[in-house]
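Chemist: need coordinates for the following:
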Amino acid sequence: MSEDMIRDEQPRATDHPGLPRRLAAEAIGSFFLFCTVIGSGIMGETLSGGNVAIALLGNTLATGAILFVIILALAPLSGAHFNPAVTLVAFIRRELPASEALFYVLAQLAGGIIGVWAAHLMFDLDILQVSTKSRTGAGQWAGEAIATFGLIFTILGAVRFRPSWVAPAVGLYISAGYWFTSSTSFANPAITVARGLSDTFAGIAPVDIGPFLIAQFAGALAAGFVCGWLFAEKPRIARDTSLS
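Modeler: So this is what the prediction gives:
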């Protein structure tokens, strides 16, 4: 979750990176994540010959792989959020002050949108686009709430019990989410907004973004509440000195 939760095994106080470096890490990670989601969607659709399942499979493998890489590389700097829902939960858990959380979200959006434009540039498409791909309905909104709940659950559970496994756990969860959720598991408000700027395989029409955001934040808040109880530290039992 926060930069203190996924660090090297014995961090020193002097290792704590300043806010500019953490924001740069969030922007760079978001750039590569969003660029991968859009770019692999374009590549998958181009090479699949109209087979949507194959296109989605390509999109899935690339996204899961890049999540593993960027979390592994950047978690010691910023905590590797790349997602306003993750940042919100970190703020609620008092792991990040409000001012820094806001800057995290801005860095995620800025880096991610540039990543979307970079994908368009690489594939010789119009850089500035608006999606026309409709994604709406109660089923997809439920899918986004469940997908985001599961993502936060995965992160907090891994951080609590297996910190070194956060990167593979998140990559594997999102890979699974592409297939078990009706919405293909956006699970990220920033990437939802950025997808509205791409009229490609992974896009979403701007008119459909609002309900997705509501579902994502609702799922994140529910997961934060549940995990706060489920993964709570075990209370230390006081030693009964009367028996000594």
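
Chemist: please count neighbours and contacts with C-alpha atoms only from this point.
Modeler: OK.

Chemist: scan this structure for its longest helix.
Modeler: In the chain, with assignment by DSSP state H, the single longest helix is helix 19-47.

Chemist: that one: which residues count as buried?
Modeler: 22-42, 44-45 (16 or more other CA atoms under 10 Å).

Chemist: show me where this protein has strands.
Modeler: With DSSP state E as the criterion, the chain has no strands.

Chemist: now the helices for it?
Modeler: 19-47, 52-78, 84-92, 98-122, 138-161, 166-180, 189-195, 209-230.

Chemist: this one next, for a side-by-side:
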Amino acid sequence: MTFSLSRRLAAEALGTALLLAVVVGSGIMGQRLSGGNDAIALLGNTLATGAALVVLITVFGPISGAHFNPAVTLVMAARREIGPLAAALYIPCQVIGAILGVWMAHAMFAEPILQVSVKSRGGGAQLFSEAVATFGLIATILGVSRFRREAVATAVGLYITAAYWFTASTSFANPAVTLARSLTDSFAGIAPASIAGFVMGQMIGALAGALAFAWLLMEKPAHEKS
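Modeler: All right, here's what the predicted structure looks like:
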């Protein structure tokens, strides 16, 4: 079934909004209930985000592809799995949806709607972490969709759940998420000054993942097979 472009754009905006509501809302809840134990707060944030990704990709995947991420959209456009016009429109919808999702979380927890984060996440290790996190995300999407497309939602949710803990940056792996999280001074926040480094790392990781898996998944011509 093919959905109209307007419905696909709405799905990207709504799905990204719900994702950020989960990321920020679970961070606020985790921080409030953890008694100052950041490990417990991060665990709650992680489990909620991973579970929500499985659900959101399952729901919105058949409509828009459930990118929720400009890096994913750019990779899919480069692979010609989405047209240039749709890709150009997906990205602002993802950014707008992400910001609305942050504000939604603030409203649910009676926090000031308009905020700016002061949590610095700078340094080369953080940039490298985002490159690794985004490489792994692209690898998960491309590899699993090639061989078991029905398992993409679960695989992405599990990967992000793991990446929250094995990367120093807690795996933002998404430029729209990064920008939106600068607008919350909560557990999930990132200072605006740290955005450029994170996005640079994410784009490097996405490019590396796309190139690596374009090569890995390329089948040999029939006459060359042994």
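
Chemist: TM-score for this pair?
Modeler: After superposition, the two chains reach a TM-score (TM-score structural alignment, normalised by the length of structure 2) of 0.97; 225 aligned residues with a CA RMSD of 1.2 Å.

Chemist: quick one: what's aligned to residue 18 of structure 1 in structure 2?
Modeler: Alignment note: residue 18 of structure 1 maps to residue 4 in structure 2; criterion TM-score structural alignment.

Chemist: tell me how far its match lies from residue 63 of structure 2.
Modeler: Separation of residue 4 of structure 2 from residue 63 of structure 2 (CA to CA, to the nearest Å): 9 Å.

Chemist: the more surrounded of these two?
Modeler: residue 63 (20 against 9; other CA atoms under 10 Å).

Chemist: separation between that one and residue 5 of structure 2?
Modeler: Counting by CA to CA, the gap from residue 63 of structure 2 to residue 5 of structure 2 is 10 Å.

Chemist: ok, residue 177 of structure 2 next?
Modeler: Counting by CA to CA, the gap from residue 177 of structure 2 to residue 5 of structure 2 is 22 Å.

Chemist: again with residue 110 of structure 2
Modeler: 35 Å.

Chemist: for residue 198 of structure 2, same thing?
Modeler: Counting by CA to CA, the gap from residue 198 of structure 2 to residue 5 of structure 2 is 30 Å.

Chemist: cool, residue 119 of structure 2 as well?
Modeler: 37 Å.

Chemist: and the residue nearest the centre of structure 2?
Modeler: Among the residues of structure 2, the one closest to the centroid is residue 174, at 4.3 Å (CA atoms, centre = their mean).

Chemist: what does that one align to in structure 1?
Modeler: Match for residue 174 of structure 2 (TM-score structural alignment): residue 188.

Chemist: same question for residue 199 of structure 2.
Modeler: So, by TM-score structural alignment, residue 199 of structure 2 is matched to residue 213.

Chemist: go ahead and confirm residue 27 of structure 2 touches residue 184.
Modeler: No: with contact taken as CA atoms under 8 Å, residue 27 of structure 2 and residue 184 are classed as non-touching, separated by 10.5 Å.

Chemist: would you mind listing the buried residues in stretch 79-92 of structure 1?
Modeler: 79-91.

Chemist: any idea how far residue 136 of structure 1 is from residue 76 of structure 1?
Modeler: 37 Å.

Chemist: what about those two, which has more around it?
Modeler: Neighbours per residue (other CA under 10 Å) separate residue 136 of structure 1 from residue 76, with residue 76 holding more: 22 against 16.

Chemist: which ones are touching the residue sitting furthest away from the middle of structure 2?
Modeler: Using CA atoms, centre = their mean, the residue of structure 2 lying farthest from its centre is residue 223. It sits 40.1 Å away. Residues in contact with residue 223 of structure 2 (CA atoms under 8 Å, 6 or more residues apart in numbering): none are found.
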